[in-house]
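Asks: after the sequence you'll find the predicted model.
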Amino acid sequence: MNPTSPTTSPLSPAFAGHGHVTFLGAGPGDPGLLTLRAVEALAGADVLIAEPEVLEVVRGHARAGVSTPELTVVDEASTTAGVPVLRDAANLVMEAARGGRRVVRAVTGDPGLDGNAGAEMLVCAAEGIPFEVVPGVATAVGVPAYAGVPLRDAQGTDVRFVDARTADERCWTEVGASDGTVVVSTSLDSVAAAAGELVAAGRKPDTPLTVTIAGTTTRQRTWNATLGTIAQVFKQGKILPSPEGHRPVIAVVGERSAPAQRDQLSWFESKPLFGWRVLVPRTKEQAASLSDQLRSYGAVPHEVPTIAVEPPRTPQQMERAVKGLVTGRYEWIAFTSVNAVKAVREKFEEYGLDARAFAGIKV
């Protein structure tokens, strides 16, 4: 059987005795965009290798005890003449795989669009290390969707994708000659320069433009402008370079990003609590459901338990209370919280009692 066959799981006997690498697309930033296959691979990984911002996205689905080595560390044992030796991602991946471990190499967006991931796949192939690829939502597609900017219309608008960090003059000329939608991956301090390249290549200065930072996360923010006004909009708004590390800023150029249309389709940033930071002071066990509900409204929950539920200091207190219920000592019982109900139920189960013990008692 081909070890890279999609029908073969890295957890199956086919991989016993040697390592396996899963190149996994973590999407643009929202953990909810991880695929089912990605979650499955993370749950079975021995080693998880990713940039810090990607670790934030995938760590919650990794199994307990998974190793997360830093991408670049100082190997003091290999230091020569006082010069530290740096180990990059490919070295970390191969080292773990050679040791027979199941490795997940997670990258932003989709692995097929990540040049470094492609190079690491070639290294695996050269050494005979079995690997698989789990596609993810491409940043250049996912971010416009969260910004309320559909890239195509019913007439099949032409869509071009450009990475401003590697585009040359020929690339800008070809893109500028098109009147379709252009999706530009860039950095916040280079958006104006990219807009200038498109104008120089033939695009009209009044062509609509949207710029989105931290796309698909609750830190997302989108600006509307035109190719000719984006520099002024940023200057007036005192918008500084993005603190989002190397995560790209996505700019969408074309009529599909016109403000009138985006106002109707901006479903994410228009959530009622979008970007609000909300303190959840419930117990750790009870915070999850409230936090999930807050996230559905766009809020950022911060779980800080301010209370702890503990049993009575002396077990006899609870024993006397339960005995009083059974013997008819009490006429009323009041539960002050769901935690009190849970504690009494557990004590009932311990004594082999059930709700019939409340007969004749007002609750």
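Replies: Done, it's in.

Asks: hey, let's count contacts and neighbours off CA atoms from now on
Replies: Noted.

Asks: check the separation of the first and last residues in stretch 204-221.
Replies: 25 Å (Cα to Cα, to the nearest Å).

Asks: got it, and stretch 126-142?
Replies: So stretch 126-142: terminal residues 33 Å apart, Cα to Cα.

Asks: residue 54 and residue 352: what is the separation?
Replies: 50 Å.

Asks: the more surrounded of the two?
Replies: residue 54 (21 against 8; other Cα atoms under 10 Å).

Asks: helix or strand for that one, which one?
Replies: helix 52-58 (DSSP states H and E).

Asks: go on, residue 272?
Replies: Here residue 272, judged by DSSP H and E, is contained in no helix and no strand.

Asks: tell me how many other residues surround it.
Replies: Based on other Cα under 10 Å, the number of other residues close to residue 272 is 12.

Asks: was I right to think it contacts residue 298?
Replies: Yes: at 6.9 Å, residue 272 and residue 298 qualify as touching, with contact defined as Cα atoms under 8 Å.

Asks: then this one, side by side with the first:
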Amino acid sequence: MSQRVDVEAPDNAGPDDVAGRLCHGRVVFVGSGLSSADQLTRAGLRALSSATMLVTTPELREMLDEAGVEVPDKDATRFVGDLPDVARFVVEAAGDDQSVARFVRGDPLLEGNIADEVSAYIDADLMLDIVPGVPSLTSVTTLAGVSFPGQSVQLISLPYRAKTAEIPAAGSLAVGCYSSQAAMVARAAVEAGRTPDEDVLITFHGGTLRQHSEMSTIGTLMGKKSPIEPGDDRVSIVFGKASHRPEGMNWYESKPLFGWQVLVPLTRDRNEELIERLSLHGAHCTEVPTIDVEPPRNAAQLDRAIRGLVDGHYQWVIFTSVNAVRAVAAKVAEYGLDARSLSGLQIAAVGDGTREYLSTWGLIPDLAPTDVHTVAGLAAEFPAYDDIVDPMNSVLVPRAEIATEPLSEGLAELGWEVDDVTAYRTVRASPPPAPIREAIKSGDFDAVVFTSSTTVRNLIGIAGKPHAATMVAAIGPATAVTCEEHGLDVAVISGAPGQIELADSLAYGARRRAKALVEAGKPVKRPSQRRRRRTNKS
């Protein structure tokens, strides 16, 4: 049953006074994931996007920016290290009718040490919300493949200043602590009755691309040969039966591209699928733009073509790339028109990306074979001109400065009159920052994925040739040929010309490479690690 609450105002209070009593600022604590914004809950994303001020740490702000999470801009962000009294600042900010998001790592109450702040906000009569986060302790054990089926388990998360730990004498246990506390935790385990030879599983750098887990013993953690060096890094230590993982459970660190640094030369076409798929295989991607798109030097030809589209002078318009769609859409908008001006036209598209981008403009192509990824392939699928069925035989092909002869010649043979129009120019992008150029040349990248011949030529032109140790993956045979013409040894050629297929092919190549190293009795190291070892030897 709901209860009615009447808010009384003094007899002399005006409307603004009553509103002030009813409307307060808001503070919402949002818990992050372990090391990625991917683990944010929907409630957390909503709270961050609706906030007018963000109070967090530089590292967590960078995590949000890298993931493209909608948050207050940097002018409305304050870092806790710069605030002498965080609670006082937030109270004053929220008192000005701000909605303040306090973004903390892990779960706010379990790991965020926020009790004093919460008390201050309650005393200030602020609206308060706490959005739970994924605790780092449970995240790390999951990422390490630790399972607790049918077992009682205790979870202990030690704060930074903890000098002691209460460890149970038996049973499965997971302890999250700082590396400087590991020896103390081991001593506490022995004092509680556990034996020094009891096995433990240690996970370092949990949730990052440097994560690695190894078996040890309680006694080893107490001695000088402990694998844990004192410091401020968090580690996870699993005691008891759960420390022995079933075979194959080390799923995270076993991803084929785990820890790999992959260079992705970009065009203006979208590469979200490629980046996301590589990340799912465990890679960290660095994107380098290689192409800039500019208007044609003389726009008169494109202007005439757009007027012809609007006036119904064409039977078909063929888009061979996302850039072609962008160029036509921009020119149509200059005339104050939108996609409806193309009604009555038949539309063809080359490639999945082009088809998907057309859909964002509200257009569905009449011809876009899913298994066709080249202009020559589209020409082979294109219908012949029929003077009885087709009211006209004119086709518009907006394109880059580079001509599309296979398409134009193929359509002409089918009886169509092709108007080949330059809609945009592609030029080399500016060189990437010096540290990236140096990393490319020195072999700090484990792999590079090329999505076209243009990306090969332009990357080498603006940043130099990738190191010989870097694994080269090409989206198809034509791109592979261009790589070889520029002195690159191609290790992987995608079985189909798609972004997902390219990522999967690289992952398969990495797994095959690791298997070959094991069979040869060699340690499995990433290409960049083997390059550094050879450099050090020399």
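Replies: Thanks, I have it. Values in this document were obtained by computation on a predicted structure and should not be read as measured data.

Asks: past the helix holding residue 54 of structure 1, which element shows up next along the chain?
Replies: strand 73-80.

Asks: can you tell me the element whichever residue in structure 1 pairs up with residue 116 of structure 2 falls in?
Replies: By TM-score structural alignment, residue 116 of structure 2 lines up with residue 119 in structure 1. Assigning secondary structure by DSSP H and E places residue 119 of structure 1 in helix 115-127.

Asks: list the contacts of that helix.
Replies: 23, 90, 94, 107, 111-112, 130-131 (Cα atoms under 8 Å, 6 or more residues apart in numbering).

Asks: ok, average deviation of that helix from structure 2?
Replies: The superposed helix 115-127 of structure 1 is, by mean Cα distance after the TM-score superposition for structure 1, a mean 1.3 Å from where its aligned residues fall in structure 2.

Asks: and that helix, which residues are buried?
Replies: Buried residues in helix 115-127 of structure 1, counted by 16 or more other Cα atoms under 10 Å: 117, 120-121, 123-124.

Asks: tally of neighbours for residue 479 of structure 2?
Replies: Residue 479 of structure 2 has 22 nearby residues by other Cα under 10 Å.

Asks: ditto for residue 421 of structure 2
Replies: 20.

Asks: quick check: it vs residue 338 of structure 2, distance?
Replies: 20 Å.

Asks: what of residue 170 of structure 2?
Replies: Per Cα to Cα, residue 170 of structure 2 is found 70 Å from residue 338 of structure 2.

Asks: what do you get for residue 36 of structure 2?
Replies: In terms of Cα to Cα, residue 36 of structure 2 sits 39 Å off from residue 338 of structure 2.

Asks: for residue 224 of structure 2, same thing?
Replies: With Cα to Cα as the criterion, residue 224 of structure 2 and residue 338 of structure 2 are 72 Å apart.

Asks: more neighbours: which of these two?
Replies: residue 338 (15 against 10).

Asks: who touches that one in this structure?
Replies: Taking Cα under 8 Å, 6+ apart, one finds 329, 332 in contact with residue 338 of structure 2.

Asks: next one: the one 3 residues further on
Replies: Contacts for residue 341 of structure 2 (Cα under 8 Å, 6+ apart) come out as 309-310.

Asks: make sure it is indeed in a strand.
Replies: No: using DSSP: H, G, I helix; E, B strand; the rest coil, the assignment for residue 341 of structure 2 is helix, not a strand.

Asks: follow-up on the earlier one: what packs against the helix holding residue 54 of structure 1?
Replies: Helix 52-58 of structure 1 sits against strand 102-107, with contacts defined as 3 or more Cα pairs under 8 Å, 6 or more residues apart in numbering; DSSP states H and E.

Asks: give me the contact list for the strand it packs on.
Replies: By Cα under 8 Å, 6+ apart, strand 102-107 of structure 1 touches 10, 19-27, 41-42, 44-51, 54-55, 58, 93, 96-97, 114, 117.

Asks: that strand vs structure 2, average offset?
Replies: Mean for strand 102-107 of structure 1 is 0.7 Å (mean Cα distance after the TM-score superposition for structure 1).

Asks: related to what we said a few turns ago, mean shift between the helix holding residue 54 of structure 1 and structure 2?
Replies: So helix 52-58 of structure 1 averages 2.7 Å relative to structure 2 (mean Cα distance after the TM-score superposition for structure 1).

Asks: flag every buried residue along that helix.
Replies: 54-55, 57-58.

Asks: same thing with stretch 146-155 of structure 2?
Replies: In stretch 146-155 of structure 2, counting by 16+ other Cα under 10 Å, buried: 146-147.
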